[in-house]
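**Student:** Here is the input, now give the coordinates:
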Amino acid sequence: MDRHHHAYAHTGRAFTDGERLKGLAPSTYPPFMIQEWLTRPASNIAETFTDVDLAAKWLRAEMEAHPPMDVQSFGIDARMRHVVETLGQERGADVVWGYYCGKQMVSRAMISCAPGASRVPCPEGRK
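**Tutor:** Purely as a prediction, here's the structure:
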């Protein structure tokens, strides 16, 4: 089993649950449930990583490019400690961020994908 992480990104306006249910949100908008990320088309994947450190570097770069409004009280370094811990877990775990940068809603997700260990197949077709 080739465990890896898929990165997903959305930056834009927020949508209400009603708008989402009516299909008004773009396909890159975060799903209601984390496991639904892997059911999205492969074209929604921003990057795929087999190395945890590279996945963490991507998340850091994304947060630096789109800093959260509360970055002064909860810095990027503190957030990144949690990211490396989480992605490095033996069974794999997800990191999902949703926050505001100015008037834009920012969503970044690093979703663990382990073909064969899940009922959801890898969106890229990896075995």
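**Student:** Every contact and neighbour count from this point should use C-alpha atoms.
**Tutor:** Will do.
**Student:** got the buried residues for stretch 112-123?
**Tutor:** Buried residues in stretch 112-123, defined by neighbour count with 16 or more other CA atoms under 10 Å: 112-115, 121-123.
**Student:** Would you do the same for the sequence below? I want to compare the two.
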Amino acid sequence: MTTTPHHHAYLWLGHGDVLVKPGDAQRRPTHPEFRSAQVMPLECADWLLKPAGRIAATFHEPTDGADWYAEQIAHHAALFTGTYAPPAARQETVRALGAGEDRVGGWWVTGNRFLSISVVACSPHRIRPAYVCPQRQ
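**Tutor:** Model (predicted):
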């Protein structure tokens, strides 16, 4: 089955303790609980190994993916703590997604939590071309 290149969007907001060793084992695809673990994976392409139900949105147009990415950052902006560096300009995000790249951001937010916003290329992924695109049931 041939699928046109597109991007899947993922969002994770959770307690930061699960991101650091020794508690990060479930973030690795080799861990038996990786697929069911609610925590974000260590590598952004590994989102594609999670169940399709984790997909927040799917985009066939780079502009739509860039808009979603910016909207999620704006929606969560009140949670940011410390020094906040704004993400790349929208046109850079559109260019990156149009080239089949991922757009990934992660920020520490209030309550010792971490926010991960990812738009991950699929069909194929540039770094992990063997990864099969998750399909909704």
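**Student:** Tabulate the buried residues of stretch 112-123 of the first structure (JSON lines), appending distance to Leu87 of the first structure.
**Tutor:** What follows is these, written out as JSON lines (distance: CA to CA, whole Å):
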{"residue": "Ser112", "distance to Leu87 of the first structure": "8"}
{"residue": "Cys113", "distance to Leu87 of the first structure": "11"}
{"residue": "Ala114", "distance to Leu87 of the first structure": "13"}
{"residue": "Pro115", "distance to Leu87 of the first structure": "17"}
{"residue": "Pro121", "distance to Leu87 of the first structure": "20"}
{"residue": "Cys122", "distance to Leu87 of the first structure": "18"}
{"residue": "Pro123", "distance to Leu87 of the first structure": "19"}
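**Student:** which one among the residues you listed gets closest to Arg40 of the first structure?
**Tutor:** Of all these, Arg40 of the first structure sits closest to Pro123, with 7.1 Å by CA to CA.
**Student:** Can you classify the closest one as helix, strand or coil?
**Tutor:** coil (DSSP: H, G, I helix; E, B strand; the rest coil).
**Student:** counterpart of it in the second structure?
**Tutor:** Alignment note (TM-score structural alignment): Pro123 of the first structure maps to Pro134 of the second structure.
**Student:** any idea how far the residue nearest to the spatial centre of the first structure is from Ala56 of the first structure?
**Tutor:** Centroid-nearest residue in the first structure, with CA atoms, centre = their mean: Ala109, separated by 0.6 Å. Noted for Ala109 of the first structure: a distance of 11 Å to Ala56 of the first structure, by CA to CA, to the nearest Å.
**Student:** repeat for Thr48 of the first structure
**Tutor:** 12 Å.
**Student:** These two: which is more packed in?
**Tutor:** Ala56 (23 against 18; other CA atoms under 10 Å).
**Student:** when you align them, which residue in the second structure goes with that one?
**Tutor:** Under the alignment by TM-score structural alignment, Ala56 of the first structure pairs with Ala66 in the second structure.
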